[in-house]
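Participant: Curious how this folds, go ahead:
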Amino acid sequence: MEFVIKISQFLLSLSLLIVLHELGHFIPAKAFKTKVEKFYLFFDVKYSLFKKKIGETVYGIGWLPLGGYVKIAGMIDESMDKEQMAQPPQPWEFRSKPAWQRLIIMLGGVTVNFVLAYVIFVFVSFFYGDTDIKIDSLKGGYLIENPVLLDAGFETGDKVLAINDQKIEKDSEIGQYIIGAEQMTIERDGQEKVINLPENFLGQLSDEGSKNLFRYRYPFIVESVPDTSANASADIQPDDIILGIGGKKMEYFDLFETELQNYKGQTVTAEVLRGDETITRDLKVTQEGKLGVFRLIDAKRFTELGYYEVTRRDYSFGESWVAGGTKFTSTLVNYWSQLKAIFNPSTGAYKGLGGFKAIYDIFPDFWSWEAFWKLTAFLSIMLAVLNLLPIPALDGGHVMFLLYEMVSGSKPSEKFLERAQIVGFFILIALVLFANGNDIFKAVTR
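Facilitator: The predicted structure follows:
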């Protein structure tokens, strides 16, 4: 069931983005009376799942879900229709249109992606508002278990104060600014400390593979005790808070995980808070160092107990346009920083480059419209930025040659454009193979 939910979100988001991106090319092409021969969601290699001709355009759905396309007459694209290009130019063809019209047609897709992302962020702000955790409210700081963070000098209990020169006030800002970070300022035992990060920090995180970086510290609250547990008859009830074992007080669950290793296969006395009363119970510890109880993970309960403070900000419809713009800008800047890091070999960030599985993995295994729309907005920005790269066969490659034509007054020959398209196609294939190969490598090695 979890697979069905994740793949449904993945395909719905991908389909929406592809159709709207191609619509961004289609609308100006039609507005400038340019013939559009095909409009496809996914690629129709050899055959189509569905197709129907309406007017001069064939609309269809291909079987290969790696993207989509519009085939514009008289344009050198991935179809490499040399027979058409060998004929004299016709007034309805792309190559016969003025350069400024061709530029608008080529920029239409990424423009729609940028506008779509902004609009989504606006309505997400309006309908869901912003919920976050204040850094200075974190009781006990962060739990640090990631080996890369430990090697860099972080310790459990640290609070993040700044990344580079950017002051960090909310938990969500850590993920936003950590890409490209060179140093982080933390608070440890009431003292500020600067931790310099290695140049290949992102590469190390990718090699390690864990997504757990800065985690909250929770108390040990009992959710339930299964009938199969060795402590099923130990009078441990839901919502009991285990305060310590063996005479040691422990405020956070991560401390129990370590201490229980000293009592494997033994019985230990636990101090338990039930309501306003503190009681003791003798609990059996398994050979694996576990108590055999399910612990409660409840943000509302942790907030009530003072372990952190959750902030909530709601926006009016007018305010949402400003809030959406802020989110759009920060996401765009953050992704651009990530892309620059990927193309800088010394950072090792290229190791984290992923393909379709990586995109699939970012969707939650439960249905959340808020998460779906936020991820769709991010992917829309990602699609726009990648399409603007000056690689022949991408929109950015076509734009590069059009700008050259407009500045120099000289149009590159069709033979040159055909060869450039072939080179760009092989570059794209190499990038796709590398990204998806990374996915396969990670799946096999981890």
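Participant: CA atoms for contacts and neighbours, from now on please.
Facilitator: OK.
Participant: Apart from its neighbours in sequence, what residue is nearest the residue nearest the centre of the chain?
Facilitator: Geometric centre of the chain, nearest residue: I362, 5.5 Å, by C-alpha atoms, centre = their mean. Spatial nearest neighbour of I362, excluding adjacent residues (C-alpha to C-alpha, 6 or more residues apart in numbering): L375 at 7.9 Å.
Participant: Check which helices and strands the helix or strand hosting that neighbour sits against.
Facilitator: Assigned by DSSP states H and E, L375 belongs to helix 369-387. Judged by 3 or more C-alpha pairs under 8 Å, 6 or more residues apart in numbering; DSSP states H and E, helix 369-387 is in contact with helix 2-31, helix 99-128, helix 317-342.
Participant: any idea which helix or strand comes after the last one?
Facilitator: Proceeding N to C from helix 317-342, the next assigned helix or strand is helix 356-361, under DSSP H and E.
Participant: For that next one, buried residues please.
Facilitator: Across helix 356-361, burial judged by 16 or more other C-alpha atoms under 10 Å covers Y360.
Participant: For that helix, which outside residues touch it?
Facilitator: For helix 356-361, contacts defined as C-alpha atoms under 8 Å, 6 or more residues apart in numbering pick out 6-7, 10, 436, 439.
Participant: Tell me which two of those residues sit farthest apart.
Facilitator: K6 and N436 (18.2 Å; C-alpha to C-alpha).
Participant: Please give the structure of this sequence too, so both can be compared:
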Amino acid sequence: MDITIRILQLLFSLSILVFIHELGHYSMARFFGARVEKFYLFFNPWFSLCKWTSKRSGTTYGIGWLPLGGYCKIAGMIDESMDTDAMKSEPKPDEFRSKSAFARLMIMAGGVLFNVILAFIIYTGIILVWGNKVLPSDRVTAGMTFSETAKSVGFEDGDVILRVDDRVSPNVLDSRFISSLIKAKSVTVRRGTEERVIPIPEDMMTRLLKAEEGFGALRLPFVIDSVMPTSPAKGLLQHGDHIIGVDSLVCSDIAEVQQALQARKGHEVQLLIDRSGSPIAQRVQLDSLGNIGVLLQSAEHLYPIEHVSYNILSAVPAGIDRAIQTTSSYISGLKYIFTREGARQMGGLGTMGKLFPSSFDWQSFWSITAFLSIILAVMNILPIPALDGGHILFIIIEMIRRKPLSDKAMTYIQTVGLVLLMALMLYANGNDIYRAFFK
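Facilitator: Now for the predicted structure:
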């Protein structure tokens, strides 16, 4: 069921993104007077679920049966369909090839432009509807748990982040918080009663990619919210109990408690509990999975999280800022794709599907969709043949040399681009399959 929910969310999200992307091409084509032959959501090999042809424009609108994208076929353009028959006739005034270089450039940039605008709109809507949550890093009293790579440069579990370069107590709930730690020159932490400055090496991201692990995560204490009716701990544990030890092991956070319980599944254990400041020991029987049958308090109950509300006037610049920062962060990370470590981390549809939660949540869905819209825009603007960026590059070259490339050259370049693109897609999705079945 979890996989099904993720797949449905991915398909819904991609349908929105592809529709908006192709709508950008369509809108620019119509604006500059280029004829659009077909405008489809999903692909339609052999047949369409439904279609309709406009008598006024001649455009065929339809929905295909293969939910893996969509397309906008513009007359007089060599695109991924590789339909070159129409190119043998004399150019017509309403064809793409008859338009000025500037008009063609804007038509090709329309998809990327609309995806960027969509990200702005979604981020603005998220901020307007749900606001923003702020938790300064110095208020996370339990600190963070760090990966082995992060520990190798000086971090220790339990360190409380005080400063990242010159930023004091950054918001740990900001999606850019972890990346800011990785990119920083130095991070100041509180360890016990002391402050320590940890220099961050320039190749920190490369080290993490090579080790195939993250940087770290917030530490959350194991504080019980409620005890399930069927739990063997019913009557022994209660709301607010903070488990700080299992048998003789001292545990600082949820991960350590769960690890200790997993090691003793099916057995009886002694839990050391902090109950309203008083230490209490309780013996509890674990089930075969190492569970005690409790629900835990979320970060919002454990830490003083501030909820910031916005009106439409303040939400718009905040949404634009979030989109710009997300785009900048994604672009800066693209350089790692061209390293051996980064290439191994590439993923396809499986990786995208894992971005979505296993239970549907509108805020998460729209946040991930906005992020994917930025990815789609950035990837499409890359100067690779068969992508929008490849077409834009050739148009810019034409504007410089004042002479277009021949149809034969464009066909050859487009073919090479499609082969490279297919190879890249196979490699990325192959990584997903390898990780799923062989790691």
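Participant: Superposed, what's their TM-score?
Facilitator: Remark: TM-score between the superposed chains equals 0.87 [TM-score structural alignment, normalised by the length of structure 2]; 433 aligned residues with a C-alpha RMSD of 3.2 Å.
Participant: ok, back up a step: of the contacts of helix 356-361 of structure 1, closest to F425 of structure 1?
Facilitator: Nearest to F425 of structure 1, judged by C-alpha to C-alpha, of the contacts of helix 356-361 of structure 1 is N436 at 16.4 Å.
Participant: quick revisit: which position in structure 2 pairs with the residue nearest to the centre of structure 1?
Facilitator: Aligned against structure 2 by TM-score structural alignment, I362 of structure 1 finds its counterpart in L355.
Participant: For D361 of structure 2, give its distance to I368 of structure 2.
Facilitator: 11 Å (C-alpha to C-alpha, to the nearest Å).
Participant: With R435 of structure 2 instead?
Facilitator: From R435 of structure 2 across to I368 of structure 2, the span is 22 Å (C-alpha to C-alpha).
Participant: Looking at the two, which one has more neighbours?
Facilitator: The neighbour count for R435 of structure 2 versus I368, taken as other C-alpha atoms under 10 Å, is higher for I368 (21 against 14).
Participant: quick one: the nearest residue to V36 of structure 1 once chain neighbours are set aside from H25 of structure 1, how far?
Facilitator: Nearest in space to V36 of structure 1, with sequence neighbours left out and distances taken as C-alpha to C-alpha, 6+ apart, is I72 at 4.5 Å. Note on I72 of structure 1: its distance to H25 of structure 1, by C-alpha to C-alpha, is 9 Å.
Participant: Out of the helices and strands packed on helix 369-387 of structure 1, flag the one nearest V45 of structure 1.
Facilitator: Across these, closest to V45 of structure 1 is helix 2-31 (C-alpha to C-alpha), at 16.9 Å.
Participant: For that closest one, name the packing helices and strands.
Facilitator: Counting contacts by 3+ C-alpha pairs under 8 Å, 6+ apart, helix 2-31 of structure 1 is packed against strand 36-54, strand 57-72, helix 99-128, helix 356-361, helix 369-387.
Participant: how does it look with 6 Å?
Facilitator: Packing partners of helix 2-31 of structure 1 (3 or more C-alpha pairs under 6 Å, 6 or more residues apart in numbering; DSSP states H and E): helix 99-128.
Participant: Could you point out the residues of structure 2 onto which the helix it packs on aligns?
Facilitator: The aligned range for helix 99-128 of structure 1 is 101-130, by TM-score structural alignment.
Participant: What lines up with H391 of structure 2 in structure 1?
Facilitator: Matched by TM-score structural alignment, H391 of structure 2 corresponds to H398 in structure 1.
Participant: so how far is F94 of structure 1 from the nearest residue to that match once chain neighbours are set aside?
Facilitator: Leaving aside its sequence neighbours, H398 of structure 1 sits nearest to P392 (C-alpha to C-alpha, 6+ apart; 6.4 Å). Noted for P392 of structure 1: a distance of 17 Å to F94 of structure 1, by C-alpha to C-alpha.
Participant: Same check on T311 of structure 1?
Facilitator: From T311 of structure 1 to F94 of structure 1 the distance is 53 Å (C-alpha to C-alpha).
Participant: D439 of structure 1 now?
Facilitator: 38 Å.
Participant: quick one: which of these two has more around it?
Facilitator: F94 (24 against 19).
Participant: What residues of stretch 134-149 of structure 1 count as buried?
Facilitator: 134-146, 148-149.
Participant: for stretch 314-322 of structure 1, same thing?
Facilitator: For stretch 314-322 of structure 1, burial by neighbour count (16+ other C-alpha under 10 Å) applies to 315, 320-321.
Participant: Relative to the whole chain's centre, how far out is it?
Facilitator: 24 Å (C-alpha atoms, centre = their mean, to the nearest Å).
Participant: contact partners of that stretch?
Facilitator: For stretch 314-322 of structure 1, contacts defined as C-alpha atoms under 6 Å, 6 or more residues apart in numbering pick out 122, 125-126, 129.
Participant: and which of those residues is nearest D235 of structure 1?
Facilitator: G129 (42.1 Å).
Participant: Just to confirm, what residue in structure 1 is aligned with K403 of structure 2?
Facilitator: Per TM-score structural alignment, the equivalent position to K403 of structure 2 in structure 1 is S410.
Participant: how deep is that match tucked in, by neighbour count?
Facilitator: By other C-alpha under 10 Å, the residues close to S410 of structure 1 number 10.
Participant: How about M425 of structure 2?
Facilitator: M425 of structure 2 has 16 neighbouring residues, counting by other C-alpha under 10 Å.
Participant: and if you look at D276 of structure 1?
Facilitator: By the criterion of other C-alpha under 10 Å, D276 of structure 1 has 6 neighbours.
Participant: what does the one 5 residues further on give?
Facilitator: Residues contacting R281 of structure 1 under the criterion other C-alpha under 10 Å number 16.
Participant: so how far is T415 of structure 2 from A409 of structure 2?
Facilitator: 10 Å.
Participant: Show me which of the two is the more surrounded one.
Facilitator: T415 (17 against 10).
Participant: Doesn't the match of K403 of structure 2 belong to a helix?
Facilitator: No - with DSSP: H, G, I helix; E, B strand; the rest coil as the criterion, S410 of structure 1 is located in coil rather than a helix.
Participant: so what's it closest to, chain neighbours aside?
Facilitator: Residue nearest to S410 of structure 1 in three dimensions, not counting chain neighbours: Y404, with 7.7 Å by C-alpha to C-alpha, 6+ apart.
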